[in-house]
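Chemist: coords below, sequence missing:
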């Protein structure tokens, strides 16, 4: 089937990057989703419908991120992009440290893959490379595309690579989402360009331990989520987030800033423990936080052809 009038359905999970010590390297896919249907139209046509998080601020023209992503992918493989009809529902909270831009980029790349099917085959490496070009770093797009716990890095040729790992069934995530937002660029600007050697060694040890904790030994999660590279530098810009993280960690919960914040991720070692974390968070904070009891998404982003007559 040609791309003309083809409609593909895409689902992409939220992600939480860093996970404490794994700055710009570790990411976890979580069970909140952006859903969209993309139809190839005649050249020059563009129709966009958006609902859900951030819908009021999202443009409905050529500057829409998913439009730009799809066109970038088509151009990268030497194909002319068709006109587009996009119907999107954003389940991933925007500006809260849950990978909303990475989800949108990943969704656009997957939509392009679906529209190009039968003409150009995009491999996993192609998807990660294209998504990283557009997002700027692979730590959110890798789990959004592939699911689970991902380790992402750039090889010696600056090509993004990833390794997907399965998370121990005893790990029970809960995310506390505030009403306020945080700019990723602002959060990054608060970090120093250099850190003490002992802090770097500290984070290397905790990142290694975190892989073991998430895949084999959830009882080690509190120690494994300690960090000295980024969270303390950003604390002043997110005082309520810092307060919640400190309170939860003081009570024995593996709490970290989710991505650039201001959401807080708790990696509890069992469903009962995350209920205790939610009860504590409700008692100690002045600002309202929405507690999202989530699962680890193991599937990652999906795309399927839903055109009339498609298999």
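Modeler: Here it is on my side, so go on. This structure is a prediction, so every number in the text was calculated from the model and none was measured.
Chemist: contacts and neighbour counts: CA atoms only from here.
Modeler: Fine.
Chemist: how about the helices in the stretch 201-311 of the chain?
Modeler: In the stretch 201-311 of the chain, the helices defined using DSSP state H, counting those that start in this stretch lie at 221-224, 231-234, 239-250, 271-284.
Chemist: Tabulate those in TSV, adding columns for mean neighbour count and distance to residue 18.
Modeler: Output for the helices of the stretch 201-311 of the chain, formatted as TSV (neighbours: other C-alpha atoms under 10 Å; distance: least, C-alpha to C-alpha, whole Å):
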stretch	mean neighbour count	distance to residue 18
helix 221-224	22	12
helix 231-234	19	10
helix 239-250	18	15
helix 271-284	16	20
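Chemist: Take these and lay them out in CSV including distance to residue 25.
Modeler: Converted to CSV, these look like this (distance: least, C-alpha to C-alpha, whole Å):
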stretch, distance to residue 25
helix 221-224, 15
helix 231-234, 15
helix 239-250, 21
helix 271-284, 25
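Chemist: what's the closest of these to residue 260?
Modeler: Evaluated over the helices of the stretch 201-311 of the chain, closeness to residue 260 peaks at helix 231-234, with 8.5 Å, by C-alpha to C-alpha.
Chemist: Against that first model, consider the following:
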């Protein structure tokens, strides 16, 4: 929003929630969920920032330059060749993704900011999702949430020496998803801090087996999802940060439900066939907000003609 950015420009974006890791796919597997944040931006003559937020986080998210969508929007404009802003900015957000619960709220904010930056910096050009993924992974540090948020569906994504790569995973049509969202927030930085620098070899071997099995279970053999969603390298070390969620995982898996911590937590994700999910119907979930969800699409950007 500097030289070349039109005054009176506007754009809107919808970004889905995401669930990363899904058990053994640590930092490389993610699912888009049909739960969306909606953000719009308008530019006007003058200076200053106005931010309006409704929905999740409306009483807690900042209304200044530290707002993650705005900060990412500004960084995206710089990366796309624009100097710092010299116009007034009005940002409006309606959030449906719970904050700091492992459903990709920060990734959604980053993707929203970058997509809006693209709309302002590249008016009339179709959104380049590969460019957006590279930018988002650079900010997030890993692409497990960013890839499904941008591309939709289930994605296997990784960073190599030559850039960010991704492969879509065609989810078996019988698979459903259910989220259990508690009141407890778990900051991602804290969830990463408790992870050890090394793990026993036997756990690494079990993790390789589960991650290998997971791709087959997700795409064509959902009967194997229970074994395929076992994790040995991150969930055990995070239990103390989210005791209610850890207990729910135990209860659900004790009844044969493929259940995992969503992202860094504290949300629990159950993923499986309707028959598999029915195994958890007698579990006490009174401390959780329970929602049945389907796979979501990727980020949607709209610009007025």
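Modeler: Received the coordinates, thanks. Small disclaimer: the values here were computed from a predicted structure and weren't measured.
Chemist: Just give the TM-score of the two.
Modeler: Here the TM-score for the pair of chains, by TM-score structural alignment, normalised by the length of the second structure, is 0.93; 300 aligned residues with a C-alpha RMSD of 1.8 Å.
Chemist: Residue 81 of the first structure is nearest to which of the helices of the stretch 201-311 of the first structure?
Modeler: Nearest of those to residue 81 of the first structure, taken as C-alpha to C-alpha: helix 231-234 at 40.5 Å.
Chemist: Residue 257 of the first structure - how many residues pack around it?
Modeler: By other C-alpha atoms under 10 Å, 28 other residues sit near residue 257 of the first structure.
Chemist: Give me the distance between the nearest residue in space to it that is not next to it in sequence and residue 258 of the first structure.
Modeler: Distance criterion C-alpha to C-alpha, 6 or more residues apart in numbering; nearest residue to residue 257 of the first structure, sequence neighbours excluded, is residue 264 at 4.7 Å. For residue 264 of the first structure, the distance to residue 258 of the first structure equals 5 Å [C-alpha to C-alpha, to the nearest Å].
Chemist: The second structure: which residue goes with the residue nearest to residue 257 of the first structure?
Modeler: Mapped onto the second structure by TM-score structural alignment, residue 264 of the first structure lines up with residue 268.
Chemist: what's the neighbour count on that match?
Modeler: 29.
Chemist: So which residues of the stretch 201-305 of the second structure form strands?
Modeler: For the stretch 201-305 of the second structure, applying DSSP state E, counting those that start in this stretch gives strands covering 259-261, 268-272, 289-293, 300-302.
Chemist: Are there helices or strands packed against the longest strand along the first structure, and which ones?
Modeler: Criterion DSSP state E: the longest strand present in the first structure is strand 22-41. In terms of contacts (3 or more C-alpha pairs under 8 Å, 6 or more residues apart in numbering; DSSP states H and E), strand 22-41 of the first structure is packed against strand 7-18, strand 83-90, helix 100-116, helix 138-146, strand 149-154.
Chemist: In a markdown table, list these along with mean neighbour count.
Modeler: Shown next, in a markdown table, are these (neighbours: other C-alpha atoms under 10 Å):
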| stretch | mean neighbour count |
| --- | --- |
| strand 7-18 | 28 |
| strand 83-90 | 20 |
| helix 100-116 | 28 |
| helix 138-146 | 33 |
| strand 149-154 | 22 |
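Chemist: export these to a markdown table and tack on distance to residue 1 of the first structure?
Modeler: Shown next, in a markdown table, are those (distance: least, C-alpha to C-alpha, whole Å):
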| stretch | distance to residue 1 of the first structure |
| --- | --- |
| strand 7-18 | 11 |
| strand 83-90 | 17 |
| helix 100-116 | 10 |
| helix 138-146 | 24 |
| strand 149-154 | 34 |
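Chemist: The ones you listed: which one's closest to residue 232 of the first structure?
Modeler: For residue 232 of the first structure, the closest of those is strand 7-18, at 13.5 Å, according to C-alpha to C-alpha.
Chemist: so what does that closest one touch, helix or strand wise?
Modeler: The contact analysis (3+ C-alpha pairs under 8 Å, 6+ apart) places strand 7-18 of the first structure against strand 22-41, helix 100-116, helix 138-146, strand 302-305.
Chemist: For residue 68 of the first structure, find the nearest of the ones you listed.
Modeler: Per C-alpha to C-alpha, nearest to residue 68 of the first structure of those: helix 100-116, 8.2 Å.
Chemist: Could you name the helices and strands sitting against the helix or strand that the closest one is followed by?
Modeler: Moving toward the C-terminus from helix 100-116 of the first structure, the next helix or strand (DSSP states H and E) is helix 124-135. If you count contacts as 3+ C-alpha pairs under 8 Å, 6+ apart, helix 124-135 of the first structure packs onto helix 100-116, helix 138-146, strand 160-165.
Chemist: Just put those in CSV and tack on distance to residue 199 of the first structure.
Modeler: Converted to CSV, these look like this (distance: least, C-alpha to C-alpha, whole Å):
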stretch, distance to residue 199 of the first structure
helix 100-116, 28
helix 138-146, 21
strand 160-165, 25
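Chemist: For residue 227 of the first structure, find the nearest of those.
Modeler: Of all these, it is helix 138-146 that lies closest to residue 227 of the first structure, at 16.9 Å by C-alpha to C-alpha.
Chemist: quick one: contacts for the nearest residue to residue 290 of the first structure once chain neighbours are set aside?
Modeler: Leaving aside its chain neighbours, residue 290 of the first structure sits nearest to residue 177 (5.0 Å; criterion: C-alpha to C-alpha, 6+ apart). Contacts for residue 177 of the first structure were tallied using C-alpha atoms under 8 Å, 6 or more residues apart in numbering; they are 96, 262-264, 289-292.
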